[in-house]
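S.K.: Need the 3D shape of this:
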Amino acid sequence: MFWTKRVVIGDGERGLVYRNRQLEAVLKPGVYSWFDPLDRIEVKLHNIVLRPEYVGSDESALIDRLGDALGETFVLADIGMDEVGLVLKNGRIEEVLAPGERRLYWKGPVSVEVRTLSLDETLEVPAAVAARLRQLSSLERVAVVLAVPAEFAGLVFIDGRLARVLDPGTYAFWNFRRNVVAQSVDLRVQSIDVSGQELLTRDKVSLRVNLAASFRVTDAVAAITRVAKYGEYVYRELQFGLRKAISAKTLDELLGDKASLDADIFGYVRGRTGELGIQLLGVGVKDVILPGEMKEILNSVVQAEKAAQANVIRRREEANATRSLLNTARLIEESPVLMRLKELEALEKVTEKIDKLTVFGGLDGLMKQLVSLKQ
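M.R.: Modelled structure (predicted):
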């Protein structure tokens, strides 16, 4: 009829009847009609299959209006301030509700269950829940996620205080009502270079030094909580140790014994970093670079030293040769036969260089004139 209002509710739908803008009834699937000549009745349809959650703006009024009968039509999710809610649809987690949140879900074809987890007991997200939320791409939105690789240590701070030290693995912590910070610390051996340090030796010689060192973190908690940035701290202490060691040595001592320089730097830095959970493994000076004029001076010194050494060696050899000649002369003086042999050797060497030899007076004359025995 003209003044009759007719509504059809499908299987996957529910209807809310408002008379004079006040809730009057909840309609299940079926056909309904009202005599409404003044158009005071309004029916709002809700698709509870596509949207099991109630999307109206009058949620609180609806809860108050239905009272004890609310459970016949809706599932109420009323999450406490120290709880987090998990909404399961047909047995699978589909949504996370924050502390203090309140929602209504229709009872119908989609089975809806709300479970709560206490945030007072632990902030860690259960592994199965984290896996499901990761599958839904919503884990990072509601939790702090930390993946700790092998040879790393994980640290979790809650409201600025250290809460846990984590072994390698993947972890997630609810990010509700508390400030959660998670970070991983590298426990592997790390190398650090200190390059281009302009320093003065004890004898006021300017030079540039390059240093290399290796270290590792042995106590992740101490390294993170006792110093702001432990890598920068180690670098600065290496600079200080290098400056202290160089200033205590002359240039000759520095160039003559680099091993002692490494040991001095190692001892200084190890004492400064040990209490911070950092183990210094080794220190080595890679390069000592001198200014151009200092190189020329050192080269001149080296050349002078080598020349002096060469003179000493040459004079020593000359003395040895003279001494040998003297010994030979004494032997010749005492033995006429040895003298004769030496004369023959000299004659042989002379004749090797002569192409022609003219002899006067026969062989006896030659021998008498060239070579004669001492009487």
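S.K.: only C-alpha atoms for contact and neighbour calcs from this point on.
M.R.: OK.
S.K.: following the strand or helix carrying Q197, which helix or strand shows up next?
M.R.: In this structure, Q197 is located in strand 190-200 according to DSSP states H and E. In the C-terminal direction, the helix or strand that comes right after strand 190-200 (DSSP H and E) is strand 206-217.
S.K.: what separates the helix or strand just after that next one from the chain centre, distance-wise?
M.R.: Sequence order places helix 220-225 as the next helix or strand after strand 206-217, per DSSP H and E. Put simply, helix 220-225 sits 15 Å off its chain's centre (Cα atoms, centre = their mean, to the nearest Å).
S.K.: Please list the outside residues in contact with helix 220-225.
M.R.: A153, L155, V165, V185, L187, V217, Y230, E275, L276, G277, I278 (Cα atoms under 8 Å, 6 or more residues apart in numbering).
S.K.: Any buried residues in the strand holding Q197, and which?
M.R.: Of all the residues in strand 190-200, those buried under the rule 16 or more other Cα atoms under 10 Å are I192, D193, V194, Q197, L199, L200.
S.K.: Compile those into TSV and extend it with columns for distance to F35.
M.R.: Listed next are those as TSV, based on distance: Cα to Cα, whole Å:
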residue	distance to F35
I192	87
D193	89
V194	91
Q197	96
L199	101
L200	104
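S.K.: Show me which of those is closest to L207.
M.R.: Among those, L199 lies closest to L207 (Cα to Cα), at 5.6 Å.
S.K.: what's the residue nearest to E53 when sequence neighbours are not counted in contact with, if anything?
M.R.: With sequence-adjacent residues excluded and distances taken as Cα to Cα, 6 or more residues apart in numbering, E53 is closest to Y105, at 4.2 Å. Contacts for Y105 (Cα under 8 Å, 6+ apart) come out as P52, E53, Y54, F74, V75, L76, A77, V112.
S.K.: For the second one, give me its contacts.
M.R.: Taking Cα under 8 Å, 6+ apart, we find E53 in contact with R103, L104, Y105, W106.
S.K.: Let's see this one next, to set against the first:
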Amino acid sequence: MTYTIPIILFLVFFLVTALKVLNEYERGVIFRLGRVINSKGPGLIILIPIVDKMVRVSLRIMTLDVPSQDVITRDNVSVKVNAVIYFRVTDPIKAILEIEDFMFATSQLAQTTLRSVCGGVELDDILSQREKVNNEIQEILDIHTDPWGIKVSTVELKYVDLPQEMQRAMAKQAEAERERRAKVINALGEFQAAEKLSQAAKIISAHPEALQLRYLQTLREMSAEGKASTIIPLPLDLMRMLAPGAGSGELIEKKIQESSEE
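M.R.: Coordinates of the predicted model:
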């Protein structure tokens, strides 16, 4: 009975210090007398008390929020850029031995890389080619963090904060662009209308009866408008006699066009 209590206490101490359980997403880097022997897990592992020491490392994808960085782009525009980085540990031993705090180191590296990349491109590229900027930042981070046993999978720019003066200038530019497009579309419509009128004039000159049909159609449209004035249709031959100087119905076409515009 004298040795029972110490033995029980020793067994309890051994179980507490020697038996460790690692989750599926965890790995344990084992140090034995200060030297790394291996990484173990997941599941139940046994350590030698006092001799072995274990450092847990998570293999899940981690999210790192990069604070807003003041950046001056290549075209001398001052902006604030924020980003988010997704990375994971691929080699637990390197993540513990090669870097003191891989989370802090990755954060600092991401900030400097974000400023460097965004400072080397123009503002339009940051706004319109964001995917290209994301890939460039991701490649740079992946190259520098690979010796640490870290894989950077995705980098996304969250937002680009522009000064108020730049926002107003961009709004004016967009408004001017919309006005330019409206004028181009209007001019194109006038050009197409002129082409159609030219084709119609050629058809009417080749078929005089088409002018008679157009004349009657115009009279019908004018009468359908419900105006109080009285419309007296006259034959085209009589109108040609009244206006002998008009050849090939030119005067009639002018009158019809004026009536249509009214």
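S.K.: For A61 of the first structure, state which of the contacts of helix 220-225 of the first structure is nearest.
M.R.: Distance to A61 of the first structure across these (Cα to Cα) is lowest for L155, with 45.9 Å.
S.K.: which residues sit in contact with the aligned residue in the second structure for that closest one?
M.R.: Per TM-score structural alignment, the equivalent position to L155 of the first structure in the second structure is V29. V29 of the second structure makes contact with V36, I37, N38, S39, K40, M54, V55, R56, V57, P92, I93, I96, according to Cα under 8 Å, 6+ apart.
S.K.: Would you check which pair of those residues lies furthest apart?
M.R.: Maximum pairwise distance among those (Cα to Cα): 15.3 Å, between I37 and V57.
S.K.: Comparing the two, which residue is more hemmed in?
M.R.: The neighbour count for I37 of the second structure versus V57, taken as other Cα atoms under 10 Å, is higher for V57 (19 against 13).
S.K.: Before we go further, the match of L155 of the first structure is sitting in a strand, right?
M.R.: Yes - V29 of the second structure forms part of a strand when assessed by DSSP: H, G, I helix; E, B strand; the rest coil.
S.K.: Relative to A95 of the second structure, how far out is it?
M.R.: 10 Å (Cα to Cα, to the nearest Å).
S.K.: and if you look at I203 of the second structure?
M.R.: 84 Å.
S.K.: more crowded one of the two?
M.R.: A95 (22 against 13).
S.K.: And the more buried one, what's its match in the first structure?
M.R.: Alignment note: A95 of the second structure maps to A223 in the first structure; criterion TM-score structural alignment.
S.K.: hey, where'd the strands end up in the stretch 51-200 of the second structure?
M.R.: 52-58, 62-72, 78-89, 150-161 (DSSP state E, counting those that start in this stretch).
S.K.: out of those, which comes closest to N23 of the second structure?
M.R.: Closest to N23 of the second structure of the strands of the stretch 51-200 of the second structure, according to Cα to Cα: strand 52-58, at 9.1 Å.
S.K.: what helices or strands is that closest one leaning on?
M.R.: strand 26-32 (3 or more Cα pairs under 8 Å, 6 or more residues apart in numbering; DSSP states H and E).
S.K.: corresponding residues in the first structure for the lengthiest helix in the second structure?
M.R.: The single longest helix within the second structure, with elements called by DSSP state H, is helix 164-206. Using TM-score structural alignment, helix 164-206 of the second structure lines up with residues 292-334 of the first structure.
S.K.: so what's the most centrally placed residue in the second structure closest to, chain neighbours aside?
M.R.: With distances taken as Cα atoms, centre = their mean, the residue of the second structure nearest its centroid is R130 (6.2 Å). Ranked by Cα to Cα, 6+ apart and with sequence neighbours excluded, the top spatial neighbour of R130 of the second structure is L157, at 7.3 Å.
S.K.: Please list all residues in contact with the one you found.
M.R.: Each residue near L157 of the second structure by Cα under 8 Å, 6+ apart is listed here: V81, N82, A83, V84, R130, N134.
S.K.: Among these, which one lies nearest to M241 of the second structure?
M.R.: Taking Cα to Cα as the measure, R130 is the one of the contacts of L157 of the second structure closest to M241 of the second structure, at 73.5 Å.
S.K.: Spit out the contact partners of G267 of the first structure.
M.R.: By Cα under 8 Å, 6+ apart, the contact list for G267 of the first structure is empty.
S.K.: Show me what it aligns to in the second structure.
M.R.: In the second structure, the residue matched to G267 of the first structure (TM-score structural alignment) is E139.
S.K.: distance of its match from P147 of the second structure?
M.R.: Relative to P147 of the second structure, and taking Cα to Cα, E139 of the second structure is found at 14 Å.
S.K.: outside of the helix or strand harbouring L11 of the second structure, which residues touch it?
M.R.: L11 of the second structure belongs to helix 4-18 when assigned by DSSP H and E. The contact list for helix 4-18 of the second structure (Cα under 8 Å, 6+ apart) reads I45, I46, L47, I48, P49.
S.K.: That helix versus strand 52-58: what angle between them?
M.R.: With axes from the mean of the first three to the mean of the last three Cα atoms, to 10 degrees as the basis, helix 4-18 of the second structure and strand 52-58 are set at 40 degrees to each other.
S.K.: what about L97 of the second structure, neighbour count?
M.R.: For L97 of the second structure, the neighbour count with other Cα under 10 Å is 14.
S.K.: now it: how far from M54 of the second structure?
M.R.: From L97 of the second structure to M54 of the second structure the distance is 13 Å (Cα to Cα).
S.K.: can you check L109 of the second structure too?
M.R.: Distance, L109 of the second structure to M54 of the second structure, by Cα to Cα: 27 Å.
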